[in-house]
Structures are given as C-alpha cells and as structure tokens.
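Undergrad: test case, fold it:
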Amino acid sequence: MIHHMGERVKGAAGAGWFDNLPFHVATQTCENFGLLLLKGPTTNRQLVSDLDWAKSGHIGFTFLRHGPDAMIEKLAELERRRPNDNSLYRARFGVFFEWLRNREDDPAFDAIRDPVRQFIFDTYPVQKDALVLGVKNPRRKLHTHRSLSKERRLDFTKTGHALLQRGDVRKNDSNSFELLRYVPSNVADEIAHELNRVFTAERTAKKLGVTRATLSQLSQNRLIQPHFKHRGAVPGFHSNEIWRFATSVTKGWVPFLGNKSAAKWVSFQDAAKRCKCATWQVLGMVIPYGLPVTNPDRKKKLLSDHITCPRALARKYDEVERNAVTFLKAGNMLGCNTAQVEELVVRGLLTETPAFAIRSRKKYRTVELAGVHSLLNGDQQI
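TA: Alright, predicted model coming up:
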C-alpha cells in the first residue's frame, strides 16, 4: 500500500474505484479494514504497534484495490465463519465498524459507509428504523427466532418447531432451539400465516367435537396428521388437515329427513359401546368403508352431533374379522415365519388389517385372508 500511495502522491494514480477515493479515506480504510483481518474485532486501536499498522495497511490494500465488492465479500466470509453465537455485526466487525461509525461527520467516507451499511441491512436481522452508520433501516429483511415470534405475535415454542421443521433451527444439547440461519421476511410471512392456522390438540378436539383422548388415538394411528412431524414436537393440527379429516368422516352423509332407518342410528360414542370398541375406531371404520352418517340438526356440524348406523358398523366389523388371519396363521398357511409375513406386508404382497378394525383387546396383528389365498394360488409372485 505504501508504494501505491507514494505513486499516487507523485501523480501516477490509476483510474479505478480505489484510486478515486480521497487520500485519507483510502489510507485509513486500508489500515482499519486490514486491522480487523489481522488482529480480530476486539483489538484496541490504541495498542497497535507501528509495524502492525503497516501490515494492516498492506492487508487491507490487497482487498480494497479490487473495489468495494472485494471488501464486502471478505466481510461476508467473516460472517460465514462466525462462531456459533448470537452476536451481530458490531461484535463481528468490532474495530473496523467502530472506526467507521466515528467518521460520520466526514461525508468523504460515504464511499465506504454506504456499501458496508447495505451489507449489514442485507445480512443481519436489523429491525426497521434502527440506525446503522447514520441511516435508518427502511425495512427489516431478516429475523431471528425471537424477533419473528415477538413481532408477529406468535408462540415462541410453536415458532421454534415451525423453524425446526424447515431446517432453520436445531435442538442443542440442552434441548433449546438454536438458530442456524436468519429467517427472510417473506419466509417469516409464510410461517406467521401457517402458524395462525395451526391449533393446539385441545382446541382441535373441541373443533371436531371429540375428546382429547380420542384425538390422541386418531393421531397415533395416523387417521389425522399432526402439523409438526418431528420427534418431541408440540401436538398441533393445521386447519386444512382438520377439514380433510372431518369431511372424510362425513363423506357418507345421507339426509336425515325422510330416512326412517336413521331414527335408530346412534352417535359414534354409542356405536362404539354397542360394538365394544373405542370411538376412534368407529371413526376409523367410517372413513375407508364409507359407512352412512347424518346429523339430525343440520345447524350442528361437530362430529359429536352426527350419528351412524350401528348395524352397518357391526356387519362391517364382522366382515373384516371373517376375512382376516393372524400373522402366525398366515405364516403357517404360507410355510414361513411371522418375520417373513411382515416382509410380505412391507413389499405390498399382503395387506395388514388396520388397528381400528380389530376389536379384540389383545390386538393381534392380522392380514387379509384374500391376499394369503392369492399367494397360495400363485396369482402373485413372492
């Protein structure tokens, strides 16, 4: 740098961006930017030796001679290599940033301030109207986990699970959320819209008209899908999934008026008692087999307000049970063990009876008898 600036004093300067900077701007920027790279952000400028100032000027010059983009790219590299902490630009660029901030009374430094400030606005979660190098941030571009939940008035834990599902945070050893990358504002909008439509398990059960225990069983047996899929997530259900489940239960809806047989129909809870099974199992049977349902009062839309035909349900249970065999019996018929039967299920050659169709308390795993016969007759290749 010393040689280059000496040539500039002699009138032999080039025509690039760096050569057009005022002399004091060019030299000071080289030294202070180089000091950041040489000694780190926490360096005390008052304690820097003359030799280190000379080294710093040379290091800074190797970047600044190529224009502001080279300087910004180096700052971006420092950000990418940052330690895993919550510190922002002041801590990251300490000595260089503080030096530049103290030059606000000299407009000649705008050539350095402007690109650095824009880089900070584009790279860090700076809130709207926050002052950076003498200028207010016109709009927030990035969020942290906390700023997102606070500004959008979202539950902190629920927001964390949404970010975890997107891969923007992870769980650390203390089981706390750890931010991996800042969240762009457009993604923050999507998350806010998403979470405003995710309801707790208690509220979902109330919306559907079922008990909390029934909802838990429905979820465990994958009849209704929770919104957050990862392990240890808070149980929440999206409005779209709630609607999908409710309409799948009522897809066999028939009019109540004029339907004489419906006078003997009962609620899902009472149907469960008659068939000696759980309410969630009745709902499970209604969905795939399209059993008839209706609601005597059309103004009431909850599942608890609907009724179904207990005889149709019992007949369907009997039909499923007649056409099902245990894994052990299927293995004996096919000449294999239960592990091999399970492999046939995984391969799709046998169909396992769903848990909601098994009324026995012992809950033996069973497969459809028709599939076993198909394999015995050679209709399918094992």
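Undergrad: could you use CA atoms for every contact and neighbour count after this?
TA: Will do.
Undergrad: show me what the helix or strand containing Ser149 is packed up against.
TA: Per DSSP states H and E, Ser149 falls inside helix 145-151. Here helix 145-151 is seen to pack against helix 156-166 when contacts are counted using 3 or more C-alpha pairs under 8 Å, 6 or more residues apart in numbering; DSSP states H and E.
Undergrad: who does the helix or strand that the helix it packs on is followed by touch, helix- and strand-wise?
TA: Downstream of helix 156-166, the next assigned helix or strand under DSSP H and E is strand 169-171. The contact analysis (3+ C-alpha pairs under 8 Å, 6+ apart) places strand 169-171 against helix 156-166, strand 177-179.
Undergrad: those: which one's closest to Ile2?
TA: Minimum separation from Ile2 across the helices and strands packed on strand 169-171 (C-alpha to C-alpha) falls at strand 177-179, 43.2 Å.
Undergrad: any idea which helix or strand comes after that closest one?
TA: Counting by DSSP H and E, what follows strand 177-179 is strand 183-184.
Undergrad: heading C-terminal from that next one, find the next helix or strand.
TA: helix 185-195.
Undergrad: just want the angle from that following helix to helix 156-166.
TA: 110 degrees (axes from the mean of the first three to the mean of the last three C-alpha atoms, to 10 degrees).
Undergrad: what residues of helix 185-195 count as buried?
TA: Within helix 185-195, the residues that count as buried by 16 or more other C-alpha atoms under 10 Å are Ser185, Ala188, Ile191, Ala192, Leu195.
Undergrad: and for stretch 250-260?
TA: For stretch 250-260, using 16+ other C-alpha under 10 Å, the buried residues are Thr250, Lys251, Gly252, Trp253, Phe256.
Undergrad: just put those in CSV and tack on distance to Lys207 and secondary structure.
TA: What follows is the buried residues of stretch 250-260, written out as CSV (distance: C-alpha to C-alpha, whole Å; DSSP: H, G, I helix; E, B strand; the rest coil):
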residue, distance to Lys207, secondary structure
Thr250, 15, coil
Lys251, 18, coil
Gly252, 20, coil
Trp253, 19, strand
Phe256, 23, coil
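Undergrad: to compare against the first, here's another:
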Amino acid sequence: ILRYAINLVCSMGADGGHSPVRTCPVHSVPLVREPGRGRGNLFLDLAAHMPDEARLAKLAEIGKQRRVSELQSYLEARLEGRPGPEWLDGQLIDLASRASEMLGACIAFGPNANLPNLSQADWDLAGEVGYEFTRRGPEGVREGLEAVQSKTPCSKIQAGPQGVFGVLYEWIQFKKNRKPIGPFREVFREHILETMPIGAGTILFGEPVVQRRRHSVVSLSQKFGVHPRTVQNALMVADLLPADYDAKRDFGAIDVARSEDLLRRMRRSVPISEVPKYLGCKRPQVAQLIEAGMLKPIAGCRDGRRSIAQGVDANDLDSFVNRLRSFGQPISEPSEGVLGIANAAEALKVPAVKIVELLLQRQLTGVELLDEELRYQSVLVDVAEVGEKLGCRTGSPGKSISDVARKLGLSANSVDFLLRTPPDGMEPVLTICGQTRHMGQMRDLVSPASVDRFKLDYQKITDVATRMATTVPEARRKLKSRGILPVWEPKTAGVELYRTSEF
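TA: Coordinates of the predicted model:
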C-alpha cells in the first residue's frame, strides 16, 4: 500500500516517468504495470484490481534481478516519516522525485533524449543518477547541470540554453500546465544566468531577466561593434578567457562587468605608438612609464598580439597628466635652474621615471607649471632639488668636468688640475660647486660662474698667437721678451695659459 501511495502521489511526475517506484524490494525484480480488472474503490478493495497469485508468481520468476534505486528508497523512507536530505525534504515529494528524474535523464541519456521512448528501466536509472546530485542540494544540482553542459554537442550558434540543456530546459520554459516545478527551477535559472550569455529582458522560466550576468565573445562583439577576433584577443590577453578557449564552443561564461569595462576602454584606446604624441613626450619615456606600471596597456603587457587592446585608455592618460599637474606654481617663464622632466633627467643622468615618481608622491616643492596644453612638458622641476632628493647631486648646479673641458678646449686632466691648483697662492681659478652621480660614482661639478671668469681672465697660447696674428713660437717669444710667462708650468698643467690682464 505504501509503494502504491508513492506511485499515486508521483504519477503526475516527470514526463514519461509515471512513477518512481519501479522495483520490488522483496524480490529485487522490476515492477510490472497491468490494468486493474475490477471497479471497486482502490483504497478499500485493492485485491479486486490485482492479478491472481499464479500470474504474480510467474511474473516474479521471469523478472530480471535489479536492486531498488536510491531515489525509490528515499521516497519510501520519507512516507514512513524518516528524514532524508534536507533540500529534498523541504519540497513536495512529487517535485523532489520529478526534478531528480529529469536531471538524471539528461545526464544519463543526453540533453536531447526522447523522453516518451525511455523504458521503465531507463527512468529507474535516470532517478538513480539524478538523485546522486539532488541529494546534495543546490550545489549538487549545479554540478549535475555542469555535467549536462559538458556533454552538449552544439556549437556557439546553437549555444542558447535550449541548445545546451535540451529537454531539461524545455520542461520548465515551455510548460503548459500550472503544476509547480519546485526549488529546482530557481537553482536551474540561477545556473543559466551565471554561466550563459542571457540578455536583459529575456523571458527565462516565466520571468524577465533583469540584468545580464555573462557575455560571450559574440555578444560583446555585437554590443560594442568590435570584430569578434579582436574581442577574443583582448579577452585572452586580459585573462578573461581560458588558454584553451574554443570559439566553436563559446557558451558565454565571461564576466559582464570586467569584459564590458575592457571593451569600453578599448574604444577609448590610444595605440602605444601614438602615446608619446598624446602626452607630449618621447618614446623612451613612455616605455619607462609603462615598465614602471605608471601607464598600463588596456589588456596588460604585450604577448605578441597586435590589438587595440595593447593601447592605453585615453582616460588613464588624461588622469596621469592631471596627477602630474596636481600641484605647482603656474608661470609664464621658467625660473633659473628649472627644467622639464626630460631635460632634468638628462642633466642629472637619471631615468625620467624617477622624477615622475617624486612628482606623483609630492616630494618636490620647486615645481612650476606652464600651459596645460603642453601636457607632460608643462611640468618643470628644480634640478638641484631633484638631484638632492635622488641622492645624485649635491651643492649647486654646475657643469661636469668633461663638459667644461669641451667648452674651454682643454683636456679633462687640465680642468682637474685647475680645480686643485691655485695660481700664486690665490683661490683656484675653477671651483667645485657640487657633485653629481655618474656611472655609480659621485663626480665633481664645476661652477658655471668660475668657467665664465676663467674665459675672461686666461688665454691659451694658441689664442694669444691668433690675437697677435702670428705663430705660436713667435707669440711665445714676444711674451717672454716682455717678461710675461705662463701662469703654470705647461707640462704640469697640460696646457700653456697666460693672464689676459698682462697683455
């Protein structure tokens, strides 16, 4: 009577399934359906509808051995008042049975199984398979749905939920009666929205989808008007697609927020090759900024793909310039000792990105700002302050020994001699004003003012000869005859110098 009651309660169950009790637990044989022979009340006179004992004995003898399914055991125990899996116990018994069998049928026989043609043995297997997932609640149901998805043969063109889930989807989406589906419906609906590209407004299981949760390459391409191949490359570079992505099986499990943000940034993309012009700086400086992470390509670092996703978002570039110009004194003409970032970096022999770091961290005080249309070049810094902050320059701004040597037409050794050796007990004619770091060492800087004074106060013998319009030996003889001798011993100084004031 108990098993008959289960079959009666669940007889309106899964399409084609009829009822979940299909095995005799006493004889371990499949139950056989035969029409009743009497018209008596079913519950008052069951014997009137049963075959005779001889017929029953024969059926028991010829029946194949089969164990009772876990689903049948659960349903029998439930009607006896024993607790089972919490999620199944929380719903009507026929809904729990139907959901288990329908899920199991699609897992065991495929999403496009012909349900009316399934035998009772097939439905018994379906219930057994489905119960293994439904007994574990929503998490188990989602695993079962993933199992159905993994077996679907459809391509991306057919990859809507109907193409993927087949009769399982049709059972709920196109139901013609008002019989409830139960909690399985919500779990199934959420799974579709979380794993497939369902657009807002789509009617799914009788309700409109409020907001899209997943995209496919195709849906992104259509929404933003970007070629699918470009979208695919960008998503892969941004790690939004798996490395083994197969375009023929694109079911659309791409995160909406991240992918749409990526596509919007792509539409604002400035190609890497055009970033220097956009910012108003040179290519090496852009390379430094990207390497330091201050500018970031839209879809990450290059990986060999040529794509607009390798550009930089114009909004990011504007934001970068605004941050550089976020403090400082607007001016029309630069002050003494103040240079643009690139020129200051060249003067200090440091990467420009080091100066940018100081600016972004607001560690500089002597910042001046030209017209904002100059963008990167509009920001000027105090070279001496930057050098001190970076530990690459001390004292006052000056010229390197090699620069002074070129300007005066002397050797570096002669300049070094003039810095160390004063004439006749006086102060050295060239003076050190500070130091700068070069090739890992601190090197002296020469005061520009002392260089200018030296050019006025001293001349080489070659300059004197030119002034006298004669040869060097003749000029030397004439000077000696007038008692004018070199200020330093030429062999020691490396140059023959005379005081201009003595001519």
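Undergrad: can you check the distance spanned by stretch 219-236 of structure 1, start to finish?
TA: 10 Å (C-alpha to C-alpha, to the nearest Å).
Undergrad: in it, what counts as buried?
TA: Buried residues in stretch 219-236 of structure 1 (16+ other C-alpha under 10 Å): Ser219, Asn221, Leu223, Ile224, Gln225, Pro226, His227, Phe228, Ala233, Val234, Pro235, Gly236.
Undergrad: which of these fall in helices?
TA: Those of the buried residues of stretch 219-236 of structure 1 mapping onto helices are Ser219, per DSSP state H.
Undergrad: between the buried residues of stretch 219-236 of structure 1, which sits nearest Gln165 of structure 1?
TA: Phe228 (6.9 Å).
Undergrad: follow-up on the earlier one: can you list the helices and strands packed on strand 169-171 of structure 1 in JSON lines and add distance to Ala314 of structure 1?
TA: Formatted as JSON lines, those follow (distance: least, C-alpha to C-alpha, whole Å):
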{"stretch": "helix 156-166", "distance to Ala314 of structure 1": "41"}
{"stretch": "strand 177-179", "distance to Ala314 of structure 1": "49"}
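Undergrad: can you tell which of those is closest to Pro125 of structure 1?
TA: strand 177-179 (12.2 Å).
Undergrad: burial count for Leu163 of structure 1?
TA: Applying other C-alpha atoms under 10 Å, we find 23 residues neighbouring Leu163 of structure 1.
Undergrad: centroid residue for structure 2?
TA: Ala238 (4.5 Å; C-alpha atoms, centre = their mean).
Undergrad: mind listing what it touches?
TA: Ala299, Gly300 (C-alpha atoms under 8 Å, 6 or more residues apart in numbering).
Undergrad: in structure 1, which helix has the most residues?
TA: helix 23-39.
Undergrad: related to what we said a few turns ago, now the buried residues of stretch 219-236 of structure 1 as a markdown table including distance to Lys329 of structure 1?
TA: Converted to a markdown table, the buried residues of stretch 219-236 of structure 1 look like this (distance: C-alpha to C-alpha, whole Å):
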| residue | distance to Lys329 of structure 1 |
| --- | --- |
| Ser219 | 30 |
| Asn221 | 24 |
| Leu223 | 28 |
| Ile224 | 31 |
| Gln225 | 32 |
| Pro226 | 35 |
| His227 | 38 |
| Phe228 | 38 |
| Ala233 | 39 |
| Val234 | 40 |
| Pro235 | 38 |
| Gly236 | 40 |
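Undergrad: just the buried residues of stretch 219-236 of structure 1 now: which is nearest Trp243 of structure 1?
TA: Ile224 (10.1 Å).
Undergrad: distance check, Gly94 of structure 1 against Asp69 of structure 1.
TA: Taking C-alpha to C-alpha, one finds Gly94 of structure 1 at 20 Å from Asp69 of structure 1.
Undergrad: counting neighbours, go ahead and name the busier of those two.
TA: Gly94 (18 against 13).
Undergrad: in structure 2, what stretch matches stretch 325-339 of structure 1?
TA: Across structure 2, nothing matches stretch 325-339 of structure 1 (TM-score structural alignment).
Undergrad: so where do the strands sit in structure 1?
TA: 131-132, 135-136, 142-143, 169-171, 177-179, 183-184, 198-200, 236-238, 266-267, 293-294, 307-308, 324-326, 366-368 (DSSP state E).
Undergrad: most tightly surrounded among these?
TA: When you average the neighbours per residue for each of the strands of structure 1 (mean count of other C-alpha atoms under 10 Å), strand 307-308 leads with a mean of 26.
Undergrad: what about it, how far off from structure 2?
TA: With mean C-alpha distance after the TM-score superposition for structure 1, strand 307-308 of structure 1 departs from structure 2 by a mean of 7.7 Å once superposed.
Undergrad: elements contacting that strand?
TA: strand 266-267, helix 268-275, strand 293-294.
Undergrad: which among those is found nearest to Phe327 of structure 1?
TA: helix 268-275 (23.9 Å).
Undergrad: what is the closest one packed up against?
TA: Against helix 268-275 of structure 1 (3+ C-alpha pairs under 8 Å, 6+ apart) you get helix 279-289, strand 307-308, helix 310-322.
Undergrad: stretch 108-123 of structure 2: which residues count as buried?
TA: Buried residues in stretch 108-123 of structure 2 (16+ other C-alpha under 10 Å): Ala108, Phe109, Gly110, Pro111, Asn112, Ala113, Leu115, Leu118, Gln120, Asp122, Trp123.
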